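In: Compute the structure for the input listed below.
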Amino acid sequence: MTETFDRRRHPVRADLAAIDYEGRATASCFAEGEVFQVIADQLPIRPEPRPDRPIDTEALSGEWVTVYEQTPEGWAWGQLDTDGYVGWFSSDDLGPVKPATHRVRALRTYRYPVADLKFPPLGLLSIGSLVTVIGETETRGLAYALLSDGSAVVAKHLVPLDAVEDDWVAVAEELIGTPYRWGGRSSLGLDCSALVQLAAQTGGHGLPRDSDMQEAEAGEAVPHDDPATLKRGDLLFWKGHVGIVAGENRLLHANGYTMTVAYEPLDKAIDRIAATEWGAITKARRLPEL
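Out: Model prediction:
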């Protein structure tokens, strides 16, 4: 029997596949892959090497990707190390690997050419971005982290890689008002499952990217027939959508209804969503306490 591979999670095509799939997948050739680091602020990942296609997701600055093909047109096909997502992205936005020491905890932070906020920024890093700190300095009483690429960011906007938030839902709440963006995975714009993934990551939970993956794998299933039994941090799933229980009768989600990250009364959200293509709640899941 031929094994079926989800294109979002497995670097397998008819003409090319990762070497790890040799013997499992049918492909014209197999490649070892080469690891690179994302040097853009955000790197759109698409299902095809076409700029007019909607994005599936984004890689963040400092994350690693394993590349199995690069084209003369400047496209690369590979897999994101953070959550295993596979797709096409710009090879111009990749650089050599530098092991990260910290990640961005502020919703976003400017990257400066020198340790001085008066200078024009080089870029804007989102929460979840990874950086390599090689030193620290102070300018006019403000501490800056010096990064391996020669730039600087405000030091208090970073946390060590092993830092864990006691209440990751509070991090999701910090993103209220962020624009909804299909496939977005940054504090400049994100979708429902990216909100869950980014916020849960700060609490030490490594979740898959899309809502159907999270519904199948995140934590453990809990009953959802009585909303009163749900706890803060429980995840509620509909077909193609996920939201976070933020409190009694309160749902927090990135959604196309308000086009933002927003609170919504849970009972009203259930009724509203049931009247749309998403239908009824399909599952509730609870992440483990760490």
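
In: From now on I want contacts and neighbour counts done on CA atoms only, so please keep to that.
Out: Fine.

In: Straight-line length of stretch 131-149, end to end?
Out: In stretch 131-149, first residue to last residue: 9 Å (Cα to Cα, to the nearest Å).

In: do stretch 46-61 as well
Out: End-to-end span of stretch 46-61 (Cα to Cα): 17 Å.

In: Check stretch 137-155 too.
Out: Start-to-end, stretch 137-155 (Cα to Cα) is 9 Å.

In: likewise stretch 86-105?
Out: Stretch 86-105 end-to-end distance (Cα to Cα) = 25 Å.

In: and for comparison, fold this next one:
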Amino acid sequence: MTDRRVTPDPTHVTLDIPAQVTGPIADLRQSPAGPRDRQVLFGDRAAILGRMEGHSLIRAQKDGYCGWVSDAALGPVHPVTHRVTSRATHVYAEANFKSPDLMHLGFSAGLNVVAETATFVETPQGFIPRQHVRPTEARATDPATIAELFLGVPYLWGGNAHLGIDCSGLVQAACLACGIACPGDSDQQAEQLGVALPSGAALQRNDVIFWKGHVALVLDKDTLIHANAGHMLVTTEPIADALARIEMQGDGVPTGFKRLEMPT
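Out: I've put the predicted structure just below:
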């Protein structure tokens, strides 16, 4: 059986048109009126594979994930020169924080910066504080630090953004920011991320713990960070407590421990 997340129904694949997300956040759905699988963010590039009922079937460039997005959320492709590196930011009408805010954007939103001032960058959408953006080539180097940006963000099934995120969305955001290729869902991540650790190996920062249907990132030998439905937010938790709580609630013991391979 094919995986619809990466191999959509071929009867719906009739196009191959480059596109880009033009809204702050867009749901990536199983069908035009179906439930959310994941989310794509402002500036994310995609290929439109087909159209139906005011929606487009897309393949997201960042991870190959396929799903249906509202046509209103897509537009033509423009350069992405910078990305938002704060948890969230505002787009202002002028290079002045007292001017009207026109749009909110979250971490990793892709921007086309056309000019800069001492305190703002200018994009076709408006002005964004310079402190909140970095050039696309300026990768982060520590996934755990990126994950900590999301502390307190509400849990949202299929979420990938500062307004709501799930366990695999958090790990993906942390990895992609550091140049580590990372698929969208935890089962895919368990297969494709990092190198498996032997049983009983000591854990270190940026190791990844997998359960069936869940994933967490290690902050230190005693602590992890994860978006979880137990707390309904992104939180840190002692590893021993998380293992006991998750097993007690019926979700079993970890299915694997892996060590991320950092790009050189």
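
In: Fetch the TM-score of the aligned pair.
Out: The TM-score (TM-score structural alignment, normalised by the length of structure 2) is 0.95; 263 aligned residues with a Cα RMSD of 1.4 Å.

In: Residue for residue, what is the longest helix structure 1 has?
Out: The single longest helix within structure 1, with elements called by DSSP state H, is helix 192-202.

In: Against Ala218 of structure 1, how distant is the nearest residue to Gly183 of structure 1 once chain neighbours are set aside?
Out: Leaving aside its sequence neighbours, Gly183 of structure 1 sits nearest to Thr57 (Cα to Cα, 6 or more residues apart in numbering; 4.3 Å). From Thr57 of structure 1 across to Ala218 of structure 1, the span is 19 Å (Cα to Cα).

In: out of these two, which sits in the more crowded spot?
Out: For Thr57 of structure 1 versus Ala218, neighbours defined as other Cα atoms under 10 Å are more numerous around Thr57 (27 against 21).

In: correct me, but Val12 of structure 1 touches Phe5?
Out: Yes - with contact defined as Cα atoms under 8 Å, Val12 of structure 1 reaches Phe5; the gap is 7.1 Å.

In: so stretch 156-165 of structure 1 corresponds to what in structure 2?
Out: The aligned range for stretch 156-165 of structure 1 in structure 2 is 131-140, by TM-score structural alignment.

In: ugh, typo on my part, it should be stretch 239-259 of structure 1
Out: Mapped onto structure 2 using TM-score structural alignment, stretch 239-259 of structure 1 spans residues 212-232.

In: Just the endpoints, please. Distance across that stretch?
Out: One end of stretch 212-232 of structure 2 sits 18 Å from the other (Cα to Cα).

In: circling back: more neighbours, Val12 and Phe5 of structure 1?
Out: Set Val12 of structure 1 next to Phe5 and count neighbours by other Cα under 10 Å: Val12 wins out with 25 against 13.

In: Find the nearest non-adjacent residue to the more buried one, please.
Out: That would be Ala18: by Cα to Cα, 6+ apart, it lies 6.5 Å from Val12 of structure 1.

In: burial of the one you found, as a residue count?
Out: Using other Cα under 10 Å: Ala18 of structure 1 sits among 23 other residues.

In: re the thing from before, report the aligned residue range of structure 2 for the longest helix of structure 1.
Out: Using TM-score structural alignment, helix 192-202 of structure 1 pairs with 167-177 in structure 2.

In: List the buried residues for that stretch?
Out: Cys167, Ser168, Gly169, Leu170, Val171, Gln172, Ala173, Ala174, Cys175, Leu176, Ala177 (16 or more other Cα atoms under 10 Å).

In: if I pick the fourth one, what's in contact with it?
Out: Contacts for Leu170 of structure 2 (Cα atoms under 8 Å, 6 or more residues apart in numbering) come out as Ala147, Phe150, Asn160, His226, Ala227.

In: Next one: the residue lying closest to the third one once chain neighbours are set aside from Pro198 of structure 2, what distance?
Out: On the basis of Cα to Cα, 6+ apart, the spatially nearest residue to Asn160 of structure 2 that is not a chain neighbour turns out to be Gly169, at 4.7 Å. Taken as Cα to Cα, the spacing of Gly169 of structure 2 relative to Pro198 of structure 2 amounts to 26 Å.
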